[in-house]
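# task: produce atomic coordinates for the following.
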Amino acid sequence: MVDYSEFEALAPFLRLVEESLAGLVDGDRYFDLFAEDILMEFIYAPPGTPPSIRGRQTMIDAWRGYGDIISLDRMSNEKIYRTTDPDVLILEYESHGKGVVTGRPYHQKYLSIVTIKDRQVVYWRDYSNPLVVSETIGGPDQMAHAMFSPQENES
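Prediction:
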């Protein structure tokens, strides 16, 4: 069971995905929507961060560190595009918030290609600008450390 209070900094994004995929996948909460062996690719991964992660637990562990670097206030301009493949859809959206340490504004545009099999997300391909993240949080090392380093206090 996931304690969603750990992911408050991501809450607007989690809700956007939950609402966008409602009726297409099983599960009510964000992490429940994904297959155990989900593959997430970050096409423009910032330096020091992996270009992909595999597995729901790996994703949960990475997202735990998000709140150390960025806090989201809201999402906007959500669009869902259907493709000729009924198992693939495209999500376009923007996030707005601020850098936790720097206080700098965060405004990011995303395009995510989502593949669904057996009513679970099995593949997520993310297109976003790593320079926006870097400028908001004060450099790429902070993201690598917060989200993709072994945590001393993992549960």
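
# from here on, just use CA atoms for contacts and neighbour counts.
Fine.

# element containing residue 109, please.
Using DSSP states H and E, residue 109 maps to strand 105-117.

# contacts only, for the closest residue to residue 12 other than its chain neighbours.
Of all residues not flanking residue 12 in the chain, residue 74 sits nearest, at 5.4 Å (Cα to Cα, 6 or more residues apart in numbering). Neighbouring residues of residue 74 by Cα atoms under 8 Å, 6 or more residues apart in numbering: 12, 13, 95, 96, 97.

# second input sequence below; structure requested for side-by-side comparison:
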Amino acid sequence: MNDDERRAANRALLERVVSLIGTGRHAELAGLYADDYVLELPYSDPPKRLEGRREIAEYLGPKLGTFVFTLALTEVHDCVDPDLLVAEYTSDGHVSTTGKPYRNTYIALWRFRDGKVCGVKEFSNPQVAAEALDPD
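Reported below is the predicted structural model:
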């Protein structure tokens, strides 16, 4: 597979992952990630670096019950490295405990290996999440 074909395959995988988030199809979604997947959230409070599907699932599980949302890609930027994409996307949903809307914007570096997502470094506005979680 040449670089252009790898980029196209990785872009298709990114689109599939984003379309599955928020659908409840957790097993299907988990199968798209490498076992040693790394998730970095530098703007979370405190910043996080999570390694492996199990650690990531333990961290995200409770959050996905609180933040109920879907994602929509707005831009995908190719990189020189065919296994790296820069993605911009938005969330649309609500916080289950407050009923407040949750709409955030994200930019992330998505890394791929052997047809799976192996890393995501995601930046979002933590203030949007804090306001949605605030019961007042």
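
# picking that back up, A strand includes the residue nearest to residue 12 of the first structure, no?
Yes - the assignment for residue 74 of the first structure by DSSP: H, G, I helix; E, B strand; the rest coil puts it in a strand.

# quick one: contacts of stretch 77-91 of the first structure?
In contact with stretch 77-91 of the first structure (Cα under 8 Å, 6+ apart) are residues 20, 92, 93, 94, 110, 111, 112, 113, 114, 115, 116, 117.

# give me the spatial nearest neighbour of the fourth one, chain neighbours excluded.
Counting by Cα to Cα, 6+ apart, the nearest residue to residue 94 of the first structure once its immediate chain neighbours are dropped is residue 109, at 4.4 Å.

# pretty sure that neighbour sits against residue 129.
Yes - between residue 109 of the first structure and residue 129 there is a contact under Cα atoms under 8 Å: 7.4 Å.

# for the second structure, just list every one of the helices.
Under the criterion DSSP state H, the second structure contains helices at 3-20, 26-30, 53-66, 126-133.

# how much space between the residue located most distally from the centre of the first structure and residue 34 of the first structure?
Most distant from the centre of the first structure: residue 84, at 24.7 Å, with distances by Cα atoms, centre = their mean. Residue 84 of the first structure sits 22 Å away from residue 34 of the first structure, taking Cα to Cα, to the nearest Å as the criterion.
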